[in-house]
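> Fold the following, please.
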Amino acid sequence: MSNPFENALKQLDRAAKLQTFSPNFLAQMRQSQREVQISIPVKMNDGSQKIFIGYRVEHNNACGPYKGGIRYHQETNIDEVRALAFWMAIKCAVVGIPMGGGKGGITVDPKALSEGEMESLTRGWTRGMAPILGPKKDVPAPDVNTTPREMDWIADEYYKVTSDQKYKAVVTGKTIPAGGSLGRGTATGDGGYFVFEGLREKLGIEKGSCRVVVQGFGNAGQRMAELFHQNGYKVVGLSDSRGGIYNPEGLDVAAVGVHKKATRSVQDFAGAQNISNAELLELECEVLVPAALENQLTVENAQNVKAKAIIEVANGPTTPEADEVFALRNIPVVPDVLANAGGVTVSYFEWDQNMKAEVWSEADVAVKLDETMKAALDAVWEKKVALNCTVREAAFVVALERIEKAMGV
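Model (predicted):
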């Protein structure tokens, strides 16, 4: 399996071939600014003690405090966290929010722990990392297998350790009573939809004839599918981890949601044909939204994709080889660092509200998110046209320009 950090550096190198950056700046971007590894002893329910390894990688803070999630997974390792911290720096700079890039993790199978053990583990990670965390230093958020519950524990433990009065702003993705933001739960899907609206205008795709396929029916995928449907677009294909469904006349996304809740799968939905995830990616459509796992669009299937545009709501759904095929076929791929940045954008809004002791309405959050995502797409598209490159390459160039300017290298 390819090393994720090596992949990240390849993306950096590609952007550096398109635009001149200072060698000193590029050298700094190839390294994390700080990497912390801690041992977290946890007393288990059976009275034994287990030691877990926790990480925090702080890649770059030129644009603002380090920002990025904390994931709990048995395969989490430093290379993965290092790559994710780099991508967070890029993502925050692409959308132009004053945050840097960081990422955290604990090597653990969360399914094997009780709620009490999870709380002890989370509070232990927070105590170990407290010297480097802070509202103006490093601000974690939820990621794989972490939720608002864990974020509330982090904020509470951070306050116990530091007595920092701005403790609510040390972490985002909290529950609403603990200082979370309205609109955070749907932010990734909302942001992806706003990017789609901007892209449709640029490509001149007619609303009435725009067919959409969404792979993945989790938080972001389901939300985007619902927004497409509510706004009059024809959603012809949907899928989850068990398989997909297809109806060329369009699917009632709300009804699919009810069916999925009842049966735990989108398949066998009345009036739709069951298909595989592989078949779903090759359906006739104008817009394809991969919102599931990484490496779904590969050199094997890229030639068969019939979409006119791809919007990456999942992290890393397109392999570099597939990217090259899409570039040759002139199919724009809006990259994950832009398309799914709605989540971190509303995380920044949450931090801003906590720092100012404000509470914004859901409507205010949506308007600000819409403006931010479309402005980011405009800047990236302008760069794509100027450099005659892919949307992904343009996004990296825009981000790197902003970070270099902030660093003053």
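> from here on, contacts and neighbour counts on C-alpha atoms
OK.
> What's the biggest helix in the chain, counting residues?
helix 362-387 (DSSP state H).
> Helix or strand next in line after it, which one?
Per DSSP states H and E, the first helix or strand lying C-terminal to helix 362-387 is helix 391-407.
> so how many other residues sit close to the residue nearest to residue 162 when sequence neighbours are not counted?
Using C-alpha to C-alpha, 6 or more residues apart in numbering and skipping residues adjacent in sequence, the residue nearest residue 162 is residue 130, 7.7 Å away. Counted by other C-alpha atoms under 10 Å, the residues lying close to residue 130 total 18.
> Hmm, residue 130 is touching residue 160, no?
No. If you go by C-alpha atoms under 8 Å, residue 130 and residue 160 don't touch, sitting 10.2 Å apart.
> how would you label residue 27: helix, strand or coil?
Following DSSP: H, G, I helix; E, B strand; the rest coil, the label given to residue 27 is helix.
> Contact partners for it?
Contacts for residue 27 (C-alpha atoms under 8 Å, 6 or more residues apart in numbering) come out as none.
> so what's the residue nearest to residue 162 up against?
Residue 130 touches 158, 161-162, counting by C-alpha under 8 Å, 6+ apart.
> Secondary structure element holding the spatially most distant residue from the centre of the chain?
Using C-alpha atoms, centre = their mean, the residue of the chain lying farthest from its centre is residue 47. It sits 37.8 Å away. Counting by DSSP H and E, no helix or strand carries residue 47.
> Could you measure from it over to residue 116?
From residue 47 across to residue 116, the span is 13 Å (C-alpha to C-alpha, to the nearest Å).
> sec struct for the spatially closest residue to residue 78 that is not a sequence neighbour, please.
Spatial nearest neighbour of residue 78, excluding adjacent residues (C-alpha to C-alpha, 6+ apart): residue 55 at 7.1 Å. With three-state DSSP as the basis, residue 55 sits in strand.
> What is the subsequent helix or strand relative to the strand or helix carrying residue 202?
Assigned by DSSP H and E, residue 202 falls within helix 187-203. Downstream of helix 187-203, the first helix or strand assigned by DSSP H and E is strand 211-215.
> Now show me the structure for the sequence below, then we'll compare the two:
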Amino acid sequence: MEKLSYASESSASAWTTYLRQIDRVAPYLGELARWTDTLRHPKRALIVDIPLQMDDGTIRHFEGYRVQHNLSRGPGKGGIRYHPDVDLNEVMALSAWMTIKCAAVNLPYGGAKGGIRVDPFSLSEGELERLTRRYTSEIGIIIGPQKDIPAPDVGTNGKVMAWIMDTYSMNQGTTVTGVVTGKPVHLGGSLGREKATGRGVFITGREVAQRAGIGIEGSRVAVQGFGNVGSEAARLFAEAGARVVAIQDHSATLYNEAGIDLAALGDWQTRHRKIAGFAGAQEIDSEAFWEVPMDILIPAALEGQITLERAQKLRCRLVLEGANGPTYPEADDRLAERGVIVVPDVVCNAGGVTVSYFEWVQDMASFFWSEEEINLRMDRIMTEAMSSVWDKASEKACSLRTAAYIVACERILMARQDRGIYPG
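Okay, the predicted model is just below:
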């Protein structure tokens, strides 16, 4: 379970960022543009009250959410976030980005997202389990393997998914493994799921670097966020010959021009649950992270990290968005002006939802694949998705982000158009 507490602007700006991205893509959609408002309105938003009896006998109330943004291409898909800053605007934005992400990678899903406004690290395991089970019972009316399939996100993990699956199954009267993904392998989870998002960041980064003439071997990489996504992406880049020179988490910013020993840092983090105090690198000021000499930046924390001011400082050639919505539109523009290539989140970090799709398929068939098979299938899907986006960017003379939105929105709105409106 990853704990992050980076400073960011209000969550309302996440939804605003998404709407601005839709405004930018609309002129490229031709006749489909008449359906664009479909993307500006979530299909369904559920707000639930979650009463919880604490270990000391007191009763506290927490607010939970589940938003289904668009279901034109299939059941909703998206994680559940436990974080003190979760609110409806943030969950709406995250669900919308899931709609775009699933379509950009051509998975048969719509977009959804959920969350509870809570610091999970302030709860005992028993309190966390009771919170999760009550939340599951409250949102159980709209989730299901053919309706909406949750997954882990910030503050949740495989154990939380197991509690959700069990609660939903008890209420249904039969075991329903396909109601969530990201479960433990022995409960119907998929091999390769935990590392999938970070692996996808590497795959898309590798493909774009090759097309842009950026050599990975010898390149300098900086990573914000050292959870499942950031640590796996960093490891794969290091294996490919890159030097990971800077890493930032909620506790510290580390810098070592010669390269950080990732195995040693991983061991330190496992023991101390933070990277602060690691002896193999120099601790620098958090804002200095954005001025470190680097070739590749991987923001793999929370949304709203690359502001206009930070975009002006960055000294890199390639940004790989491991997090959802880390770059503000004005920062996007500034990076483009400076010749920095941004691989957008909706493709770059889609490895997780891709392997979640594999997990769902395996659960439906009760037939499971090897990790090698899963990695090969993911590599093919991610490579094809990145190739489609790159070609669309070349065709339309636009950024990779706009190209990804064109590809995704064409697929979503074509489905919306062909399904029609019921009742007519």
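> Helices of the stretch 151-300 of the second structure, start to end?
According to DSSP state H, counting those that start in this stretch, the stretch 151-300 of the second structure carries its helices in the segments 158-172, 193-212, 228-239, 262-272.
> Tabulate those helices in TSV, adding columns for mean neighbour count.
Converted to TSV, the helices of the stretch 151-300 of the second structure look like this (neighbours: other C-alpha atoms under 10 Å):
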stretch	mean neighbour count
helix 158-172	19
helix 193-212	23
helix 228-239	22
helix 262-272	15
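> Please name whichever of the ones you listed is nearest to residue 335 of the second structure.
helix 193-212 (15.4 Å; C-alpha to C-alpha).
> Which part of the first structure matches that closest one?
Using TM-score structural alignment, helix 193-212 of the second structure corresponds to residues 184-203 of the first structure.
> ok, residues contacting the matching stretch?
Applying C-alpha under 8 Å, 6+ apart, the external contacts of stretch 184-203 of the first structure come out as 173, 206, 219-224, 227-228, 311, 313, 339-343, 346-347, 366, 369-370, 373-374, 377.
> still on that earlier bit, going by distance to residue 102 of the first structure, which of the contacts of residue 130 of the first structure wins?
Using C-alpha to C-alpha, residue 158 comes nearest to residue 102 of the first structure of those, at 17.7 Å.
> The closest one and residue 176 of the first structure: what is the separation?
18 Å.
> next one: residue 258 of the first structure
Distance of residue 258 of the first structure to residue 176 of the first structure, given as C-alpha to C-alpha: 26 Å.
> what does residue 278 of the first structure give?
Following C-alpha to C-alpha, the distance that separates residue 278 of the first structure from residue 176 of the first structure is 38 Å.
> Contacts only, for the residue nearest the centre of the first structure.
The first structure has residue 340 as the residue nearest its centroid, 4.7 Å off, counting by C-alpha atoms, centre = their mean. When contacts are counted by C-alpha under 8 Å, 6+ apart, residue 340 of the first structure touches 188-189, 191-192, 312-315.
> To which residue of the second structure is it aligned?
Using TM-score structural alignment, residue 340 of the first structure lines up with residue 349 in the second structure.
> same thing with residue 44 of the first structure?
Using TM-score structural alignment, residue 44 of the first structure lines up with residue 54 in the second structure.
> corresponding residues in the first structure for stretch 284-301 of the second structure?
Under TM-score structural alignment, stretch 284-301 of the second structure corresponds to residues 275-292 of the first structure.
> Give the aligned equivalent of residue 319 of the first structure in the second structure.
Checking TM-score structural alignment: residue 319 of the first structure goes with residue 328.
> Am I right that its match is in contact with residue 18?
No. Judged on C-alpha under 8 Å, residue 328 of the second structure makes no contact with residue 18 at a distance of 9.5 Å.
> so who does residue 15 of the first structure touch?
393-394, 396-397.
> how much does the helix or strand where it lies stray from the second structure?
Take DSSP H and E as the rule and residue 15 of the first structure turns out to sit in helix 4-18. Following the fit onto the second structure, the mean deviation recorded for helix 4-18 of the first structure is 1.4 Å by mean C-alpha distance after the TM-score superposition for the first structure.
> What are the buried residues along that helix?
By neighbour count on 16 or more other C-alpha atoms under 10 Å, the buried set for helix 4-18 of the first structure is 5, 8-9, 11-12, 15-16.
> any idea of the angle the helix holding residue 202 of the first structure forms with helix 362-387?
Interaxial angle of helix 187-203 of the first structure relative to helix 362-387 (axes from the mean of the first three to the mean of the last three C-alpha atoms, to 10 degrees): 40 degrees.
> Next, the angle helix 219-230 makes with helix 187-203 of the first structure.
Using the same axes, to 10 degrees, helix 187-203 of the first structure lies at 50 degrees relative to helix 219-230.
> so how far is helix 187-203 of the first structure from its chain's centroid?
Chain-centre distance of helix 187-203 of the first structure: 15 Å, with C-alpha atoms, centre = their mean, to the nearest Å.
> Also stretch 293-302 of the first structure?
18 Å.
> can you list contacts of that stretch?
For stretch 293-302 of the first structure, using C-alpha under 8 Å, 6+ apart, the contacting residues are 281-282, 290, 314-319, 321-322, 325-326.
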